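Novice: With the sequence up front, the predicted model follows.
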Amino acid sequence: MRDYTKEKAMAGPRPVVLSGPSGAGKSTLAKKLLEEYKGIFGFSVSHTTRNPRSGEENGKDYHYVTREVMQDSIDKGEFIESAVFSGNMYGTSKASVQAVKDKNLICILDIDMQGVRAVKTTDLNPIYVYIQPPSLTILEKRLRDRKTESEESLQKRLEAAQVDMEICKEPGIFDIIIVNDDLDNAYAKLKQALIEEIEKVQKINSS
């Protein structure tokens, strides 16, 4: 019996997985892609059980849901990946990715290392990119400058970052590792890594 669900999931442009510690600059780089290549990229909006921060919008920054709703969806197999951080659940639903791919856009997924491993068990076949801060010291300064973290949460993020920065070196996990020590240089490297897929979508859109 043919798996039509799997076939549909494979339709559309190849997605891009952006991973790296909070504060490495993933969101900034993704926004630059979206601005330069309008009609080429789309952002997969993740789900979370945490409360919105000031200025964040439901459906744009995250889908804010209750723990019960999210767990029920995960149990039904509706999520590609999910994780718990600082007591809050985060995850990427299949529907949010497919919604982007259905528009013939390259779907950008901003996910953690646990999520990366989960995606590797699916048929998404994305391009895996790791965005790395120049050092843990610089990462700590960036996180403190945000003023959005409690001290406990900040220390947890730094501990997780240290582990991730070791795991990312393992062969076969990421297609490219970009050290974000200069935003313009990091962005140029990111574009180069994705240019083949970008040109494919541009060609389809212009035909």
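Specialist: Thanks, I have the structure now.
Novice: C-alpha only now, for contacts and for neighbours.
Specialist: Fine.
Novice: and the lengthiest helix in the chain, what does it pack onto?
Specialist: Looking across the chain with DSSP state H, the single longest helix is helix 183-206. Packed against helix 183-206, as judged by 3 or more C-alpha pairs under 8 Å, 6 or more residues apart in numbering; DSSP states H and E, are the following elements: helix 26-36, strand 106-110, strand 176-179.
Novice: Which one of these lies nearest to residue 13?
Specialist: Residue 13 sits nearest to strand 106-110 of all the helices and strands packed on helix 183-206, at 5.4 Å, using C-alpha to C-alpha.
Novice: How about the most centrally placed residue in the chain, nearest residue that isn't a chain neighbour?
Specialist: With distances taken as C-alpha atoms, centre = their mean, the chain has residue 110 as the residue nearest its mean C-alpha position (0.9 Å). Take residue 110 and drop its neighbours on the chain: the residue closest to it by C-alpha to C-alpha, 6 or more residues apart in numbering is residue 18, 4.9 Å away.
Novice: All the helices of the protein, residue numbers only.
Specialist: Remark: helices assigned in the chain by DSSP H are 4-10, 26-36, 67-75, 94-101, 113-119, 136-146, 151-167, 183-206.
Novice: alright, now check it against this:
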Amino acid sequence: MSDKTRGPRRGLLIILSSPSGAGKSSLARALRDWDPSIRFSVSATTRAPRPGEVDGREYHFVTPEEFEAMVARGDMLEHARVFGQLYGTPRAPVAAAMAAGEDTLFDIDWQGGQQIKVSDLNADVVSIFILPPSIAALESRLKGRGQDSAEVIRARMEKSLAEISHWAEYDHVLVNDDLDRCAEEVRTIVAAERLRRSRQPWLKDFVRALGDEQEASA
């Protein structure tokens, strides 16, 4: 079926979650390399920028007062406190993308994912959880970054175990024992979810037109 035959579909809210170090950032990049039209949701945070990070690209860096004001106004689709800092998803850009029929990718933890799944946008959510091949591999990846102290790594490992306990709350669960294969599995999920009947509002009129065509040719 040609693109001219197909009508517009509903956009997806793609939630990609994993314990820190399990590879969700790499998988998110691979997904957007596959389809650059997928919009990445840029979160707001109260933490300080890391070297090389740019405001509005990796995060919207705001003060705690600004963040709390956004929450109070209902401007956050989801928010949570992680390692003493606030993180959240501004609602306006996501709503604009949905109105345009565009997919939005969220690189967030289980808390943010749950808030989006119970929001008024829940019908368009597709949630994917990424598991590490082992706890030892997860710890090795965190140490290999060379960014965090031993104390921070211990805290991240503790949080990772808590994060993993929520795996069954997701629509799809993958084990990242091979990055290329896992990336392909993520792409397959997104491609299939785009084709759900509920996300093809044009199909009803298309099928009706097929019936009319049949009657006219009878």
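Specialist: Arrived safely. Just so you know, these numbers come straight off a predicted model, no measurement behind them.
Novice: coming back round to it: mind putting the helices of structure 1 into TSV with mean neighbour count?
Specialist: What follows is the helices of structure 1, written out as TSV (neighbours: other C-alpha atoms under 10 Å):
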stretch	mean neighbour count
helix 4-10	12
helix 26-36	15
helix 67-75	14
helix 94-101	19
helix 113-119	17
helix 136-146	14
helix 151-167	15
helix 183-206	14
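Novice: Nearest to residue 42 of structure 1, out of the ones you listed?
Specialist: helix 94-101 (5.7 Å).
Novice: can you give me the angle that closest one makes with strand 106-110?
Specialist: Here the directions of helix 94-101 of structure 1 and strand 106-110 differ by 140 degrees (axes from the mean of the first three to the mean of the last three C-alpha atoms, to 10 degrees).
Novice: what about helix 94-101 of structure 1, how far off from structure 2?
Specialist: For helix 94-101 of structure 1, the mean deviation from structure 2 after alignment is 2.4 Å (mean C-alpha distance after the TM-score superposition for structure 1).
Novice: now that helix, how far from the chain's geometric center?
Specialist: Distance, stretch centre to chain centre, for helix 94-101 of structure 1: 13 Å (C-alpha atoms, centre = their mean, to the nearest Å).
Novice: show me the contacts for the counterpart of residue 85 of structure 2 in structure 1.
Specialist: The alignment partner of residue 85 of structure 2 in structure 1, by TM-score structural alignment, is residue 88. For residue 88 of structure 1, the contact set (C-alpha atoms under 8 Å, 6 or more residues apart in numbering) comprises 48, 49, 50.
Novice: related to what we said a few turns ago, quick one: what's aligned to the residue nearest to the centre of structure 1 in structure 2?
Specialist: When structure 2 is aligned by TM-score structural alignment, residue 110 of structure 1 is paired with residue 107.
Novice: now residue 185 of structure 1
Specialist: In structure 2, residue 185 of structure 1 lands on residue 181 (TM-score structural alignment).
Novice: quick one: which of the helices and strands packed on helix 183-206 of structure 1 is nearest residue 196 of structure 1?
Specialist: When those are compared by C-alpha to C-alpha, strand 106-110 sits nearest residue 196 of structure 1, at 11.6 Å.
Novice: and the closest one, how far from structure 2 on average?
Specialist: Counting by mean C-alpha distance after the TM-score superposition for structure 1, strand 106-110 of structure 1 comes out at 0.6 Å.
Novice: which other residues reach that strand?
Specialist: 12-19, 26-27, 30, 40-44, 92, 97, 100-101, 197-198, 201.
Novice: quick one: contacts for residue 177 of structure 2?
Specialist: Residue 177 of structure 2 neighbours (C-alpha under 8 Å, 6+ apart): 132, 133.
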